[in-house]
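J.: Here is a sequence together with a model predicted from it:
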Amino acid sequence: MNFIQTLAISALPIIFAITLHEAAHGYAARHFGDPTAWQMGRISLNPLRHVDLVGTLLVPALILLISAGGLLFGWAKPVPVNFGNLRRPKQDMLWVAAAGPGANLAMALGWALVLKFAIGSPEFAYAEALREMALVGVRINGVLMVLNLLPLPPLDGGRIVTSLLPHRAAWKFSQLERWGFPILLALLFLGVLDTILRPLLWLFNSLIRTLFGF
């Protein structure tokens, strides 16, 4: 499969995985009392409202090209959340943060169902393309879910940890947020991030295979 074919098949699951992750944060924030994202028109299932030219389109395309389809990564425009507006800021932060990875889990399960259908159905014109698209959907959502659950601010996992810690420890831990992205980049370039993610993704994929009988 050439790059153009890989890009065409991967585009839909990648865009939805990245953008609906952000939309889920907005829905959860509104539910728990913060209307910021809703007032800015960011609570939407329309991917165009969340697409970031660089993070949603250019970076995933370049990574697909460089890795020959072996790696997927990207981001969308972050949904604005004012945690101070939440009814119980510290406790509700957990649910707002968990909504993004939760959306990725739901999409991974949905794509796994599509894959099960495509594998079990008689061959048809686009059967192979559908199988490949479903595989990408499971893979990208698994990566985004596991990556975002790492306990490092400003990742969702970091906000979940902040929510669970006592107030003083939570405040100190949250100070890591300014260094979160540089730390993540350092882990990526040093190969540590791959070492951390690989066994977690293996476990996730094993659970998917067990659940759906692949």
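T.: Yep, it's here.
J.: C-alpha from now on. contacts and neighbour counts both.
T.: Fine.
J.: Determine which residue lies closest to the centroid of the chain.
T.: The centroid of the chain falls nearest to residue 144 when counting by C-alpha atoms, centre = their mean (3.2 Å).
J.: got another, please set it beside the one above:
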Amino acid sequence: MDFTGIFRQIIISAPAILIAIVFHELAHGWVAYKLGDNTAKLSGRLTLNPVSHIDLFGTIIMPFMLLILTNGQWVFGYAKPVPVNPYNFKNPRSGMALCAAAGPFANLVVAIFCTIIIKWILLPFMGVIPGFIFDPLVVILKATIMINIILAAFNLIPIPPLDGGRILMGVLPLKYSQLMEKIEPFGSLIVIFMIITGLTSVFVWPLVKFFFKILSLF
């Protein structure tokens, strides 16, 4: 096992994961707050402080285990879900859909921002900026882009409690939305099954490619 490679990947991935999950969860809470629900604000979750969003398993244990099991080739994580009370919204269904969409949208914005930094700020000064600063900065920014894109695509899988499922529940006719509510208690098990069997790639990777096409415009 390449412990040097794993350690290097931890240094690269840790800030990328924290940036991705913090902005993802902050976006959920911020949109909820703007729509009239201050649950996230009262819970201290409208902050960029990563400590407020860290989940022991999803942010620390799982990414570390993935790095070990994949020999430093793959890492993924998640944060504590931001508490949202849809009954504080004027329209609970559409409000919840907007809150859900805010997370993946924020990840896409972060990826675009990092792309702009690389293409329009760093690359024009290649050779001017010292290599010991330029090279690791580009590597971390590229990792941040990749993790944000994957996190956005994964969360858009249309199965509750993932964001894609929440969005779908908000736009479908009420009777179909209520049917999805019945599926939600088993949603996590369905997603785990999809991950184990590789079914998530059927949805995630085409969406990842689509997002990268968007990034190529910048």
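T.: Noted; the coordinates are in hand. All values reported here derive from a predicted model rather than from experimental measurement.
J.: coming back round to it: and the residue nearest to the centre of the first structure, what pairs with it in the second structure?
T.: In the second structure, the residue matched to residue 144 of the first structure (TM-score structural alignment) is residue 151.
J.: What distance do you get for its match to residue 69 of the second structure?
T.: 20 Å (C-alpha to C-alpha, to the nearest Å).
J.: Okay, the residue of the first structure most remote from its centre and residue 116 of the first structure: tell me how far apart.
T.: Distance to the chain centre peaks in the first structure at residue 122, reaching 32.0 Å (criterion: C-alpha atoms, centre = their mean). Counting by C-alpha to C-alpha, the separation of residue 122 of the first structure from residue 116 of the first structure is 12 Å.
J.: what range in the first structure matches stretch 191-202 of the second structure?
T.: Alignment of stretch 191-202 of the second structure against the first structure: residues 184-195, by TM-score structural alignment.
J.: can you tell me the distance between the two ends of the matching stretch?
T.: One end of stretch 184-195 of the first structure sits 13 Å from the other (C-alpha to C-alpha).
J.: Buried residues, that stretch. List them.
T.: Of all the residues in stretch 184-195 of the first structure, those buried under the rule 16 or more other C-alpha atoms under 10 Å are residue 184.
J.: re the thing from before, what's the average distance of the strand or helix carrying the residue nearest to the centre of the first structure to the second structure?
T.: Taking DSSP states H and E as the criterion, residue 144 of the first structure maps to helix 127-148. Comparison of helix 127-148 of the first structure with the second structure after fitting gives an average deviation of 0.7 Å (mean C-alpha distance after the TM-score superposition for the first structure).
J.: hang on, the residue nearest to the centre of the first structure packs against residue 105?
T.: No. Counting by C-alpha atoms under 8 Å, residue 144 of the first structure stays clear of residue 105, with 9.1 Å between them.
J.: show me where the first structure has helices.
T.: Using DSSP state H, the helices found in the first structure span residues 3-31, 36-39, 59-67, 89-120, 127-148, 156-164, 167-174, 177-189, 192-212.
J.: List the contacts of whichever residue in the first structure pairs up with residue 212 of the second structure.
T.: Residue 212 of the second structure maps onto residue 205 in the first structure, with residues paired by TM-score structural alignment. The contact partners of residue 205 of the first structure, by C-alpha atoms under 8 Å, 6 or more residues apart in numbering, come to residue 142.
J.: roughly how far apart are residue 205 of the first structure and residue 17 of the first structure?
T.: 16 Å.
J.: do residue 77 of the first structure as well
T.: 13 Å.
J.: shouldn't residue 180 of the first structure be in contact with residue 148?
T.: No. In this structure residue 180 of the first structure lies outside contact range of residue 148 using C-alpha under 8 Å: 11.8 Å.
J.: which neighbours do these two share?
T.: The contact sets of residue 180 of the first structure and residue 148 overlap at residue 155 (C-alpha under 8 Å, 6+ apart).
J.: Which of these two has more residues huddled nearby?
T.: Neighbour count, other C-alpha atoms under 10 Å: between residue 180 of the first structure and residue 148, residue 148 has more, with 22 against 17.
J.: I figured that one was touching residue 160, is that so?
T.: No. Counting by C-alpha under 8 Å, no contact exists between residue 148 of the first structure and residue 160, whose distance comes to 10.4 Å.
J.: more crowded one of residue 77 and residue 17 of the first structure?
T.: A count of neighbours by other C-alpha under 10 Å puts residue 17 above the other of residue 77 of the first structure and residue 17, at 32 against 18.
J.: Give the equivalent position in the second structure for that one.
T.: Aligned against the second structure by TM-score structural alignment, residue 17 of the first structure finds its counterpart in residue 20.
J.: Quick check: chain neighbours aside, which residue is closest to that match?
T.: residue 148 (5.3 Å; C-alpha to C-alpha, 6 or more residues apart in numbering).
J.: my guess is that neighbour contacts residue 112, does it?
T.: No. Here residue 148 of the second structure lies out of contact with residue 112, judged by C-alpha under 8 Å, at a distance of 9.7 Å.
J.: So which of those two has more stuff around it?
T.: Each of residue 148 of the second structure and residue 112 has its neighbours counted (other C-alpha under 10 Å); residue 148 has more, 29 against 22.
J.: quick one: the more buried one from residue 17 of the second structure, how far?
T.: For residue 148 of the second structure relative to residue 17 of the second structure (C-alpha to C-alpha), the value is 8 Å.
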